[in-house]
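Student: The amino acid sequence is not available; the structure is as follows:
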């Protein structure tokens, strides 16, 4: 019995399209759950905030998901050669969009972060798309430079200036949380891309020093770290509406959920107690309404997605694919880990959303586009093209049989 199960698992694991479907199904499941939870978490604030409908945020998010899904499907069919051709253009456009946040009349500041631009009736966060551009660009450049980074100049140019420009523009907009995600992406790409150790450690030390400087120079960031280190319970009485408010109510929300939750839509914290309940702290609402079981289901879906992306990295012989996928992995999985750790009190409050689940147009569109790129990489796995042709032939045969039956 066990041997037959083991053989079946090996067969499924070796199937060329297992990676493709593992990534696709986990992302679709997370996105569907996100739509449901956005509706639940935002229903009160949406109605009370002047929208006049509990479905206002949900309707917007559904539109964003539709746009992201179209881009994901389109990206799936883009060839590896074309992604290489787009690498420099993508970084250039991403940097230009990020620089646009500093243009008067075009850039917008939200809650102290000047990382938005206003395009007609839409607000766009260009840093979300800059993450994609940076990952693809680093994959292309490091693949071209593989085995040639023997001197300081060959190793550092253009890799380090490109990274510094992208991160510098985001830090300039006072969004250290997003900058940390880009730092993690860049370091992960350099590690996988066989960047020379002495230069890697130099860059790592520089990024760490920059992070420490910006943390120590901000009283707000220092208060967040202090709140996380000293314990939230001690601050409840003295700081009931201050720094620890969001963290405390996130923990209250998780604690009240128990094993199975209070029921979908029955959250008490979303009644204006927990700030950003439909955005950065949506995982707390999941824990409250769906309980520990629902929270673990979300974590398992991200684990499945992580495993699928690791399969793309491990099963590909292309350095471009390996490095670019590593960057996207560091962004999506790393950001999910940060978000969950923030909600559970393991990290100070950092304003990053939960990928595919939190409300936000730029976030969901960019995340789905990134997955489309990874799926296009998964289609290059040995045997995948043949398996896809077999699927297409079977579908044509099925449609032909249905057509004949209708004629009869």
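Tutor: Ah, there it is. Keep in mind it's a predicted model, so treat the numbers as computed, not measured.

Student: When you work out contacts or count neighbours from here on, use the C-alpha atoms and nothing else.
Tutor: Noted.

Student: Quick one: the helices in the stretch 1-150 of the chain, in order.
Tutor: 2-14, 18-46, 56-76, 80-99, 126-145 (DSSP state H, counting those that start in this stretch).

Student: closest one to residue 232 among those?
Tutor: helix 18-46 (23.2 Å; Cα to Cα).

Student: Helix 56-76 and the closest one, what's the angle between them?
Tutor: Here helix 18-46 runs at 160 degrees with respect to helix 56-76, directions being taken by axes from the mean of the first three to the mean of the last three Cα atoms, to 10 degrees.

Student: picking that back up, can you tell me which of the helices of the stretch 1-150 of the chain comes nearest to residue 354?
Tutor: That would be helix 18-46 among the helices of the stretch 1-150 of the chain, by Cα to Cα, at 9.2 Å.

Student: Including distance to residue 406 and mean neighbour count, could the helices of the stretch 1-150 of the chain go into JSON lines?
Tutor: Conversion of the helices of the stretch 1-150 of the chain to JSON lines gives the following (distance: least, Cα to Cα, whole Å; neighbours: other Cα atoms under 10 Å):
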{"stretch": "helix 2-14", "distance to residue 406": "35", "mean neighbour count": "11"}
{"stretch": "helix 18-46", "distance to residue 406": "32", "mean neighbour count": "21"}
{"stretch": "helix 56-76", "distance to residue 406": "31", "mean neighbour count": "19"}
{"stretch": "helix 80-99", "distance to residue 406": "41", "mean neighbour count": "18"}
{"stretch": "helix 126-145", "distance to residue 406": "46", "mean neighbour count": "24"}
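
Student: The structure to be compared is supplied as follows:
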């Protein structure tokens, strides 16, 4: 609450107590929309099979419960421990092992081997690789000698070097750092593209790549690496016939409406037929076996058809609100690792939403990118909730993220918060408001 004499804040400060609430509310509403939409998108197929009336809805609610528990655990977990070298290495190794295990025990669905069976459920390791890749890149960005807004070079030219050798030395240094920060993302992307799943592989390395760009890396080196990445992507697309067919059909889906462009055309028809107000909840027609993957990749098309333009804009607005508060949390993070990780998680959630909605609307080729918290998928939901839990942990431990808007109370510093009570500092420090100081040190 604003104190007397303070200037009136922004309108969102009247709605939310802090950035954490502003970030969580859109996610909760998205999860509610997803639960409703999954039931509507799957009940027709369920009643015509042995799955029963509720179809995928009970499984989704179970996934949502487990995911929420994981999110709460990570919210209470100190995110700064994730930067520990041993824990970070363990997470990277476990992620790589699960990606390799797919080729040994994975099940094949629609020509792709992406899932590890776990009894009645299955795990998709590539979803967790997205978060693991960002975790690695954020940790390395926080460790390296970076200053605002440029990279701080540690290269020292030797005597006798000409200008060309010095320039090559600086470039090699930056390429080496970039390669080190993208080490595990590249490993994860290579293992994922072999499944095959090029869309997820691009996101795994793309989000980490974008994080490096936002850190202030030199545009010249970044531009050369970007050109190399684009050429590698074109080569990967041309090396597989089905990938290239998706690219070709993307430019003119109506000419391939019965085969290669079928999904894109049906998605456009579903979104367009919703009109302004929609056809009404559970009254959409595209889910009657016209629209493939109606509850997963094309869940947004079902929602837009039944809830119309207003429903579609509502989802975009919720995601934009999350993005806004996610970047506010990053801006108020108490350390470099928290800042880069918060930026990465915000880009991860909002970026997946952008790619999915653009894909459904025909602006991007069809890929297996789900809409966070709306598309059906246990692994995707768990990964997204884990990411939100970490982002909430960053907000919880930031000065501006935990105190009410407008208050002037001084909170303990990062050093004071983490100092061991069993090994207190011998130096006498001044008393801060709200902090307990032992009598012998007063």
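Tutor: Cool, got the structure. Every value quoted in this text rests on a predicted model; they were computed, and no experiment measured them.

Student: before we move on, back to that, with distance to residue 240 of structure 1 as new columns, can the helices of the stretch 1-150 of structure 1 be given to me in CSV?
Tutor: Formatted as CSV, these follow (distance: least, Cα to Cα, whole Å):
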stretch, distance to residue 240 of structure 1
helix 2-14, 52
helix 18-46, 21
helix 56-76, 28
helix 80-99, 36
helix 126-145, 33
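
Student: Nearest to residue 270 of structure 1, out of those helices?
Tutor: Of all the helices of the stretch 1-150 of structure 1, helix 18-46 comes closest under Cα to Cα, at 5.8 Å.

Student: Of all the helices of the stretch 1-150 of structure 1, which one is nearest residue 249 of structure 1?
Tutor: Counting by Cα to Cα, residue 249 of structure 1 lies closest to helix 18-46 out of these; the figure is 13.9 Å.

Student: Could you name the helices and strands sitting against that closest one?
Tutor: helix 56-76, helix 282-315, helix 361-378 (3 or more Cα pairs under 8 Å, 6 or more residues apart in numbering; DSSP states H and E).

Student: mean shift of that helix relative to structure 2?
Tutor: Mean deviation of helix 18-46 of structure 1 from its aligned counterpart in structure 2 after superposition (mean Cα distance after the TM-score superposition for structure 1): 0.7 Å.

Student: Let me know the angle separating that helix from helix 2-14.
Tutor: Using the same axes, to 10 degrees, helix 18-46 of structure 1 lies at 80 degrees relative to helix 2-14.

Student: in structure 2, what residues pair with helix 18-46 of structure 1?
Tutor: Aligning helix 18-46 of structure 1 against structure 2 (TM-score structural alignment) gives residues 18-46.

Student: circling back: most tightly surrounded among the helices and strands packed on helix 18-46 of structure 1?
Tutor: helix 361-378 (a mean of 25; mean count of other Cα atoms under 10 Å).

Student: That one vs structure 2, average distance?
Tutor: Helix 361-378 of structure 1 sits 0.6 Å off on average (mean Cα distance after the TM-score superposition for structure 1).

Student: and that helix, what does it pack onto?
Tutor: helix 18-46, helix 56-76, helix 126-145, helix 282-315, helix 319-343.

Student: quick one, which of the helices and strands packed on helix 18-46 of structure 1 is nearest to residue 46 of structure 1?
Tutor: Set against residue 46 of structure 1 and scored by Cα to Cα, the helices and strands packed on helix 18-46 of structure 1 come closest in helix 56-76, at 6.1 Å.

Student: quick one: that closest one to structure 2 mean distance?
Tutor: Mean deviation for helix 56-76 of structure 1: 0.6 Å (mean Cα distance after the TM-score superposition for structure 1).

Student: How about residues contacting that helix?
Tutor: Applying Cα atoms under 8 Å, 6 or more residues apart in numbering, the contact partners of helix 56-76 of structure 1 are 31, 35, 38-39, 42-43, 46-47, 359-361, 364-376.

Student: and of the helices and strands packed on helix 361-378 of structure 1, who's closest to residue 116 of structure 1?
Tutor: Of those, the one closest to residue 116 of structure 1 (Cα to Cα) turns out to be helix 126-145, at 6.7 Å.

Student: hmm, who's touching the helix or strand just after that closest one?
Tutor: Downstream of helix 126-145 of structure 1, the next assigned helix or strand under DSSP states H and E is helix 152-156. Outside of helix 152-156 of structure 1, the residues within contact range by Cα under 8 Å, 6+ apart are 145, 148, 149, 195, 196, 199.

Student: re the thing from before, possible to save the helices and strands packed on helix 18-46 of structure 1 as TSV with distance to residue 252 of structure 1?
Tutor: Shown next, in TSV, are the helices and strands packed on helix 18-46 of structure 1 (distance: least, Cα to Cα, whole Å):
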stretch	distance to residue 252 of structure 1
helix 56-76	24
helix 282-315	9
helix 361-378	27
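
Student: before we move on, the earlier item: what about the contacts of helix 152-156 of structure 1, which one has the most neighbours?
Tutor: residue 195 (23 neighbours; other Cα atoms under 10 Å).

Student: Please identify which helix or strand holds that residue.
Tutor: Using DSSP H and E, residue 195 of structure 1 falls outside every helix and strand.

Student: what helix or strand is residue 211 of structure 2 on?
Tutor: helix 198-214.

Student: Quick check: which of the helices and strands packed on helix 18-46 of structure 1 is nearest to residue 99 of structure 1?
Tutor: That would be helix 361-378 among the helices and strands packed on helix 18-46 of structure 1, by Cα to Cα, at 16.4 Å.

Student: Over in structure 2, find the residue span the closest one aligns onto.
Tutor: By TM-score structural alignment, helix 361-378 of structure 1 lines up with residues 378-395 in structure 2.

Student: Please apply the same query to stretch 249-262 of structure 1.
Tutor: With TM-score structural alignment as the criterion, stretch 249-262 of structure 1 aligns to 266-279.

Student: outside of that stretch, which residues touch it?
Tutor: By Cα under 8 Å, 6+ apart, stretch 266-279 of structure 2 touches 286, 290-291, 298, 301-302, 304-311, 360-362.
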